[in-house]
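Asker: Starting from these lines, generate the structure:
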Amino acid sequence: MESIKIIINKIRDGSIKQMWIEFKWMFSYAKKYKKEIVFYIFLGIFSTVMSLVSSIASKELIDVVTGHNISGAPMIVIVMISMALFSLFFNSLMSRITLKINIRIQNDIQADIFDKIIEVNWLDLSKYPSGDILNRFSSDVGTVANSAIGWVPDLVVNSFNFIATLAVVMYYDPTMMVLTMMNAPIMLISSKILMSRMRDYTKNVKEMNSEVMHFQTETFSNVDSIKSFDLTSLFSRRLRDYQDRYKDVNLEYNLFSIKTNIILSLIGMVIEYSFFGWSVYRLWSGYITYGEMTLFLTQAGRLSSCFNSLVSIIPSTVGSTISAARLMEIVNLPRENRNEDNSNDLKEASKDGFSIKLKDVDFSYIEDEKVIKSSYFEAHRNEIVAIVGPSGEGKTTLIRMFLGLITPDSGDAIMIDKNGDEVELNASTRKFFSYVPQGNTIFSGTIAENLRMVKEDATDEEIIEALKIACAYDFVKKLPDGIHTKLGQRGQGLSEGQSQRISIARAVLRDAPILLLDEATSALDVTTERKVLRNIIQQKPNKTCIVTTHRPSVLNMSQRVYRVMDKTITELCEEESAKMVMDF
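Answerer: Presented below is the predicted three-dimensional model:
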């Protein structure tokens, strides 16, 4: 009844259409697993039949014993023991099979949603905290997977269980069926309590879980900064604040569940004792036998359980649409712009390198708040081009634009081959870039594994060559296991300068025609910095090297220098570049 009220309210506020979309999206995954769904239905029906046969056999055994006619007892006992042993073996085997199926299905759905999330436009996805995305990806995916695959089998099996049990009761005593059916409206009315506010509680708990996970993810990702700024007590207090809020939300839901369970249990007790009293009366009146009484009491519990399961399918499905909506919110975000039509031509042209050009570009993260306006930029093959300017003025924004993570609001961001053919910078052109971002980007694993991320089939010799170009091999070869030395998270075990050179070597190994260094030489001394940049240009011909920097040594090596200031990119003349070097 509460479910019907929710649906009526949805119709009134115009959101029933959205709820139907969520429902269809969730069960679109079930289409791929028709065989598994049929298998679950067969398994449930078979289990129900076995349980009913066992109950009838118990009834017959009791009647035989109480009637002092034990001639048929041995056969009934054999049947019961056989059924019990078969049920034990069958349930154990099915438990193993269903676990394998459930894991495979959940992994498939999780992988599909992962692929969709990873293809979402970076700017739109960046608006969601990483902890929130992680919680949706783990918790909500599991809810959707279980609902998508289990809803139909649960409905069919519980319906069959209810009807079959009712038929058994009716066969032995039709008047008992009338009392059994009285259970239905009572439980239907009481289910209103269970449905009330369930959607709100579920939503609040999931959102609180997302907040906690985001805090934990962010904290442990920045533990070095927290320690460096002596913020451990602050984050300790924040954790306890999150814990208090988490406790309040979950205790509120727990209190609601306790009250609901008490009410439903009291109703169940009344129905159970009514059934027991009526069964005793029918036994005393001689209408039923001891075995039939036992059978009725057993089946009463089964009917109540079946009906509760049928009723609970509705709120659980309504609740699962919350998870579906949370996932749809992410996976339905705009996709990255990819244009693979000319990928083969570009791959061939990449051997000779590319130029990068921005023409009259405007860009803003927030509407009407421009970060870059009316700006020009160009970098050509065999050039080192520097981008300088105060922090927060847009240097990293330019790097994102080169990589196709963002696109201009107006103007053109293009890549040009040696023949003058132009292609718009987007996600599909990203493969022609090697990128060394600010900060430490070393992953857990060996040095070789870190480098092979960008070229999985790279030989040890190719890795060593890249390390030499990045001026990293001199210290790597002295490590206990050389390139196979294991590193901790974010390069634990290396200095900042060493980690930076490993990152540069990884970009060199990728051997893309365009190299982006975003403050990537800041931890290197001037001599090493010059040597690294010269090695890249001399040993890897046709490279376009774009560097964001504050270092005068890079400016002296650059063919062009651009300054980002007051939201505009300006090319500096030689005198202005020389003056900037002097002012450093």
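
Asker: Every contact and neighbour count from this point should use C-alpha atoms.
Answerer: OK.

Asker: Buried ones in stretch 519-536, by neighbour count?
Answerer: 519-524, 528-530, 532-534, 536 (16 or more other CA atoms under 10 Å).

Asker: F39: which of these is nearest?
Answerer: When the buried residues of stretch 519-536 are ranked by distance to F39 (CA to CA), A520 comes first, at 56.2 Å.

Asker: Now do the contacts for that closest one.
Answerer: V436, P437, Q438, G439, Q500, I504, V547 (CA atoms under 8 Å, 6 or more residues apart in numbering).

Asker: and with 7 Å instead?
Answerer: V436, P437, Q438, Q500 (CA atoms under 7 Å, 6 or more residues apart in numbering).

Asker: this one next, for a side-by-side:
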Amino acid sequence: MTSRLVNDSTQIKDLLATAVPQMMRSLLTIVGSLVIMLTMDWKMSAIMFLSIPVVLLVMFPILRRMGEIGRQRQDTLAQFNGDTGETLGEIRLVKSSNAELYEEQHGHDEVQKLYRIGLKEAIFDSIAGPLMMAVMMILIIGVLAYGASRVAHGTMTMGTMFAFLMYLFQLMGPASTPGNFFSTLAKANGSTTRVRDLLNEPEEDILKATGLSVDNQTLKVKNVNFAYDPEEPIIQDLSFEAKPNTVVAFAGPSGGGKSTIFSLLERYYEPNSGQILIGDQPITEMGLADWRKQIAFVSQDSAMMAGTIRFNLTYGLTDDYSDDQLWHVLDLAFAADFVKQMPDGLDTTVGERGVRLSGGQRQRIAIARAFLRDAKILMLDEATASLDSESEEMVQKAIEELMKGRTTLVIAHRLSTIVNADTINFVENGHVSDSGTHRELQEKSQLYREYVKTQFNE
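Answerer: Predicted coordinates for the structure are as follows:
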């Protein structure tokens, strides 16, 4: 997608900013010269007009092949950009896996592929211009021979023939421009198709505002079904409720659909069937921006943007916040101490994806951001899973503070984090097989008892 936005759009820019103006100038010169030549001698002009289809017929196979090569080049460049970005983004995995030689060879193969395509493109470029010039020279020789014949027979003066030839030479420069233009157009054709496809992708309607409130409303999921691939259902007949100011947890084996439930609640995807309601209103009746404003999401990877701590705390928020407000939420998240120790405080840059912060620090910044959003619904996706015991303790304290007065949904792979939840939904194969408190589930669910036994043995 990055390549589509950068390389394909650059190809189109080159067409519109350079090739089209040159083509327009050349066309004006060609049309003006042809009109004057037509008034001078219509017979010789008619020969020239009849030769244009011949020129196009000669050039068409080359232009078509150049279009194919242009599309191959853009596709290969997109693949190369994607692979390079992925490799650099996961450079630590590359090094820890001793995969440097593999990535070096893989990159070399892709560069060689680009080189071979570029070589083909250069060959066809070098053919197109001279071929057009050769056709023009044949045309000039033909016109010259015809003119000489007419001068010999006395049907044309020598002066008219030389004037006609001068205009013909005047046409030679502009006449090569259409060849270059159609060459550039053929290359840009694939780019315009891909950019058009990108522009035609449906956009989320984030501007729709409804003013519906979620205060003291029960979140209800009723008979929801969902699949990324129609042949592989992920969520099947899912139903549960989350009442205001309660903690609803989701436990169960990996791959059961717990994270997909959160994706559906965030409306990254829409259910194939069933409803998600807030109170008695379907959440689809709320504007996307309005709905997502009601949710604070803290995940285990605590995503961060390159920028300052201040920028990450206020990311996506439209209000202005004072330093005192930012320090207050950092205090609530047990993050103020380490931010104060940083060289620039709130204006300290965190690096790409927050690499300058530890996992626990990133997690507490994410929790501070959730405090600042002051959303009514809190979603926690195993927010302490990858932390050491000291960081986990700090983050857990911050989460307990954050959960007060909110409807909280928690995904947990470790039961120790959810045993005190008001309701635990045991999710397997995309549906809630049983629900209740920790004690109730232990009494009535054999699967849950086995799950608990496994967890605490670990």
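
Asker: Tell me how the two chains score on TM-score.
Answerer: Once superposed, chain against chain, the TM-score is 0.81 (TM-score structural alignment, normalised by the length of structure 2); 436 aligned residues with a CA RMSD of 3.6 Å.

Asker: just so I have it, where are all the helices in the stretch 301-450 of structure 1?
Answerer: 343-349, 395-402, 447-452 (DSSP state H, counting those that start in this stretch).

Asker: Over which residues of structure 2 does the shortest one lie when aligned?
Answerer: To tie it back to what came earlier, the one meant is helix 447-452 of structure 1. Residues 309-314 of structure 2 are matched to helix 447-452 of structure 1 when aligned by TM-score structural alignment.

Asker: Determine how far the matching stretch lies from the middle of the whole chain.
Answerer: 23 Å (CA atoms, centre = their mean, to the nearest Å).

Asker: now stretch 500-516 of structure 1
Answerer: Relative to its chain's centre, stretch 500-516 of structure 1 lies at 30 Å (CA atoms, centre = their mean).

Asker: and what of stretch 256-272 of structure 2?
Answerer: On CA atoms, centre = their mean, the centre of stretch 256-272 of structure 2 falls 20 Å from the chain's centre.

Asker: Could you dump the contacts of A520 of structure 1 into JSON lines with distance to Y290 of structure 1 and neighbour count added?
Answerer: Shown next, in JSON lines, are the contacts of A520 of structure 1 (distance: CA to CA, whole Å; neighbours: other CA atoms under 10 Å):
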{"residue": "V436", "distance to Y290 of structure 1": "81", "neighbour count": "25"}
{"residue": "P437", "distance to Y290 of structure 1": "80", "neighbour count": "18"}
{"residue": "Q438", "distance to Y290 of structure 1": "81", "neighbour count": "15"}
{"residue": "Q500", "distance to Y290 of structure 1": "83", "neighbour count": "28"}
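
Asker: What remains of those once you look at structure 2?
Answerer: Using both residues aligned by TM-score structural alignment, their matches' CA atoms under 7 Å, structure 2 keeps these contacts from these: V436, P437, Q438.

Asker: The first one and L516 touch, don't they?
Answerer: By that I understand V436 of structure 1. Yes. V436 of structure 1 lies in contact with L516 (CA atoms under 7 Å); the separation is 6.2 Å.

Asker: Show me the longest helix that occurs in structure 2.
Answerer: helix 100-152 (DSSP state H).

Asker: Report the contact partners of the corresponding residue of structure 2 for P513 of structure 1.
Answerer: Aligned counterpart of P513 of structure 1 in structure 2: K376 (TM-score structural alignment). K376 of structure 2 makes contacts with D215, Q294, I295, R406, T407, as judged by CA under 7 Å, 6+ apart.

Asker: can we see that at 6 Å?
Answerer: Counting by CA atoms under 6 Å, 6 or more residues apart in numbering, K376 of structure 2 makes contact with Q294, R406.

Asker: any idea which element the aligned partner of H214 of structure 1 in structure 2 lies in?
Answerer: For H214 of structure 1, the aligned residue in structure 2 is G82 (criterion: TM-score structural alignment). Under the criterion of DSSP states H and E, G82 of structure 2 resides in helix 42-89.

Asker: Just tell me the aligned range of the helix or strand following that helix in structure 1.
Answerer: Sequence order places helix 91-96 as the next helix or strand after helix 42-89 of structure 2, per DSSP H and E. Aligning helix 91-96 of structure 2 against structure 1 (TM-score structural alignment) gives residues 223-228.

Asker: What's the local residue count around the match of H214 of structure 1?
Answerer: Using other CA atoms under 10 Å, G82 of structure 2 has 14 other residues around it.

Asker: And L572 of structure 1, by the same measure?
Answerer: The tally of other residues near L572 of structure 1 (other CA under 10 Å) stands at 14.

Asker: Distance-wise, check N382 of structure 1 relative to E575 of structure 1.
Answerer: With distances defined as CA to CA, to the nearest Å, the gap from N382 of structure 1 to E575 of structure 1 amounts to 23 Å.

Asker: Revised request: answer the last question for V532 of structure 1.
Answerer: Distance, V532 of structure 1 to E575 of structure 1, by CA to CA: 26 Å.

Asker: what does I186 of structure 1 give?
Answerer: Taking CA to CA, one finds I186 of structure 1 at 89 Å from E575 of structure 1.

Asker: and the two? which has more neighbours close in?
Answerer: I186 (14 against 9).

Asker: residue contacts, the more buried one?
Answerer: I186 of structure 1 touches nothing, counting by CA under 6 Å, 6+ apart.

Asker: Same question for E378 of structure 1.
Answerer: I356, K357.

Asker: residue in structure 2 matching it?
Answerer: In structure 2, E378 of structure 1 lands on E241 (TM-score structural alignment).

Asker: With R12 of structure 1 instead?
Answerer: Aligned partner of R12 of structure 1 by TM-score structural alignment: none.

Asker: Quick check: R12 of structure 1 vs G301 of structure 1, distance?
Answerer: Distance from R12 of structure 1 to G301 of structure 1, by CA to CA: 39 Å.

Asker: For these two, indicate the residue with more neighbours.
Answerer: A side-by-side neighbour count of R12 of structure 1 and G301, using other CA under 10 Å, places G301 first with 16 against 10.

Asker: so what's that one closest to, chain neighbours aside?
Answerer: Counting by CA to CA, 6 or more residues apart in numbering, E272 is the residue found nearest to G301 of structure 1 once chain neighbours are left out, at 7.6 Å.

Asker: Just give me the neighbour total for the one you found.
Answerer: Neighbours of E272 of structure 1 (other CA under 10 Å): 17.
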